[in-house]
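[1] Dropping a prediction and its sequence here:
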Amino acid sequence: MLALISKHSSLFLSMAAVIGFLFPALSSAALPYLPYVLFALMLFTLMGIDQRALVQAIFNLDAWGYACVHTIFTTVIICAFGFIFNADRDLLLAMTAVCATGSLFATPAIVRSVGFPPLKAMAFTITSTLLMPLVLYINMFLFSGEAFSLDLQSYTLRLVIFIIGPMAISYFIHQNVAHEKLSRVHTKLAQFTILLVFSFPFGLTGQFRWLWDEQRDFAIAMLILAFAICILFFIIGLVLYWRKGKDEAFVAAITSGNRNVLLTYSVAGAFLGPLYLPLIGALQLPIYMQPMIVKAMLKRDSKRAAKA
């Protein structure tokens, strides 16, 4: 059963977003537990990564260059569009918070499911996550207005819990548990990891459903905006990395489109303004549709190559 779920994970992730939308009360009930699920997912993912290879990849300047594209460059582009279309401050705050957000920790698994090696995606995910606190703080300072005030003690504590914590625990485990034993344990844990990922689209789309019921026109506008943001991020990654080869370009595009918006919410919470939760709820469907679209694109290209 788990093998079947993993094989069709792209479809099930999109279905989880739809189910969360259809049952908003259940989705909202799951929302408070998602930070705990996020912590477990980050830890389980890091436990399965070769630490030496990951450290080498992280210290590669290319990974940090990608992180700057993922967070800073996308912030500049989104701000430019926001000013052109005269977006209000709350919407700009929500959008730039999404820009600052690192990639999903499920991204390596998603990249692997599409058919690409996951190590580069993991390096991109780690560096964009490490850069996130700084870019997020700057974006909140710029777009929260004169009333901006951030409890740095709480902010730092959340960073330690949700980012540094899983990394430190994973490092400790790798240092003190034999590789063979850890590999056996992680093989079993990995079967359940995809089930944890399903909880994110399910638990976040309920916030969008409440907006849909109360302000239908505005909700539709937010959904269109969510699709536009995901498409823009995907195109940015694809175009900027195309010269490095199709494989790396698609890895960068998928990583850029996947955003760990729950981590940003866990770190900054109410400081992100009233539109952040509705926006990230709307983002769930386009985010988790991306693997299906990439698979379809690659399948079409392979058919064309076979005919040629």
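    Sure thing, it's come through.
[2] hey, let's count contacts and neighbours off CA atoms from now on
    Fine.
[3] burial of the residue nearest to Ser144 when sequence neighbours are not counted, as a residue count?
    With sequence-adjacent residues excluded and distances taken as C-alpha to C-alpha, 6 or more residues apart in numbering, Ser144 is closest to Leu93, at 6.6 Å. Applying other C-alpha atoms under 10 Å, we find 27 residues neighbouring Leu93.
[4] so Leu93 sits right up against Gly145, yeah?
    No. Between Leu93 and Gly145 there is no contact, the gap being 9.6 Å when judged by C-alpha atoms under 8 Å.
[5] Buried by neighbour count: which residues of stretch 119-138 qualify?
    Buried residues in stretch 119-138, counting neighbours by 16 or more other C-alpha atoms under 10 Å, are found at 119-133, 135-136.
[6] Pasting the second one now:
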Amino acid sequence: MSLKLISELLCIPRAGLGFLGRQGTRAVAASAIAGLMLPAFSEILRPWIPHAIFALVVLAFLRVEPAEVARRFKRPLLIAVVVAWIMAAVPFAAGLAAHAFGLEAWSPGLMLALFIVTAAPPVMSAPAFAFLMGLDGALSLAVMVSCVLVVPLSAPFVAGFLLQDALPLEPLILARNLAGLLVGAMAAAWAIRKLAGPARLEAARVEIDGFNVVLLFIFMIAAMDGVVARIWSDPLLVIAITSLSFAVAGLQIVLAYLVFARLGRADAFTIALATGNRNMGLIVAALGGVVPDVTWLYFALGQFPIYMLPMILKPVARRMATGAPAL
């Protein structure tokens, strides 16, 4: 086999990743639907969810230059306020509402789902989504990284408030699992950046976005374990939980945008998207993937807003991106 042929063969997967990366939000939304079409693989891939989450974290740290993130940290008080909103204000407000309506007694599984969807940091793909939507990925990554660093400390306190004794894992073990996953991912990203160099990473941005799409697709297939069977056995429950997940994500987005609107439309919308799209998989992975059926159903169906809202909201994001940045 000639070197030319070998080179051409090696270019095929890179070209495929580049195509997926250029398709952006459309490819991500399509992967959500495609994940439902492969239920036979869901059970096989479910144990790999923690590994997919780990890889997505690594890609998130690779996607934006550290200098750009450092520029955003020149306003540390503002980043701290955003993190406090996402990681403390939102989950505690949700907890007060849930306790007021007696959700913990009516459905402990949904109460655990509420913990997962509000205690989690923004999705690791938030910077990639921001780039794909024409928004500031550096701001998104700065917020996401800050929330990720905080979550091992904040999640146990949120769990204590929301779940009290119903947490399926000791708070310290939850914190340890989250910290271990994040430190490992940061170390892996640092090693890759050192080996590849900034120039190669810059040249491979589109391919990295494409690989992100592939990982999201694999993650979606794994998350759909048991969901297709539920669609046939209890379609009304599936519709209700899907609608609820869109409503929760939408409410978080709208409230965050209103709270931070004074920062400028583009930055406020970037923060709002990070607030509404939470990395539930990170918390589920830290819990060992062992959650009640209703909680798993919400976790699985809650991926649809994450995968589809970037495409749905992209026209809005383009208009927002014309606003002058506040930072």
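    Happy to help now that I have it. Quick caveat: nothing in here was measured; it's all calculated off a predicted structure.
[7] Any idea what the TM-score comes out to?
    The TM-score (TM-score structural alignment, normalised by the length of structure 1) is 0.85; 302 aligned residues with a C-alpha RMSD of 2.9 Å.
[8] Would you mind finding the match for the residue nearest to Ser144 of structure 1 in structure 2?
    Counting by TM-score structural alignment, Leu93 of structure 1 corresponds to Leu112 in structure 2.
[9] next one: Gly269 of structure 1
    So, by TM-score structural alignment, Gly269 of structure 1 is matched to Gly288.
[10] distance of the residue nearest the centre of structure 1 from Thr107 of structure 1?
    Centroid-nearest residue in structure 1: Arg259, 2.3 Å away (criterion: C-alpha atoms, centre = their mean). As judged by C-alpha to C-alpha, to the nearest Å, Arg259 of structure 1 and Thr107 of structure 1 stand 9 Å apart.
[11] picking up where we left off before, how about the residue nearest to the centre of structure 1: what's its closest non-neighbour residue?
    Nearest non-adjacent residue to Arg259 of structure 1 (C-alpha to C-alpha, 6+ apart): Ser103, at 4.5 Å.
[12] Need the counterpart of that neighbour in structure 2.
    Checking TM-score structural alignment: Ser103 of structure 1 goes with Pro122.
[13] Met144 is in contact with its match, correct?
    Yes. Taking contacts as C-alpha under 8 Å, Pro122 of structure 2 lies within contact range of Met144: 5.6 Å.
[14] Mind listing the shared neighbours of the two?
    Residues touching both Pro122 of structure 2 and Met144 by C-alpha atoms under 8 Å, 6 or more residues apart in numbering: Ala274.
[15] any idea how far Ile163 of structure 1 lies from Val135 of structure 1?
    15 Å.
[16] cool, Ala29 of structure 1 as well?
    Ala29 of structure 1 is 30 Å from Val135 of structure 1, by C-alpha to C-alpha.
[17] Over to Met122 of structure 1?
    20 Å.
[18] do Thr74 of structure 1 as well
    11 Å.
[19] Tell me the buried residues in stretch 25-43 of structure 1?
    Buried residues in stretch 25-43 of structure 1 (16+ other C-alpha under 10 Å): 27-28, 30-31, 34-35, 37-43.
[20] Return the subset of those lying in helices.
    Counting by DSSP state H, those place Ser27, Ser28, Ala30, Leu34, Pro35, Val37, Leu38, Phe39, Ala40, Leu41, Met42, Leu43 in helices.
[21] how about the nearest residue to the third one, chain neighbours excluded?
    The shortest distance from Ala30 of structure 1 to any non-neighbouring residue, by C-alpha to C-alpha, 6+ apart, is to Gly203 (5.2 Å).
[22] I'm done for today, thanks for sticking with me.
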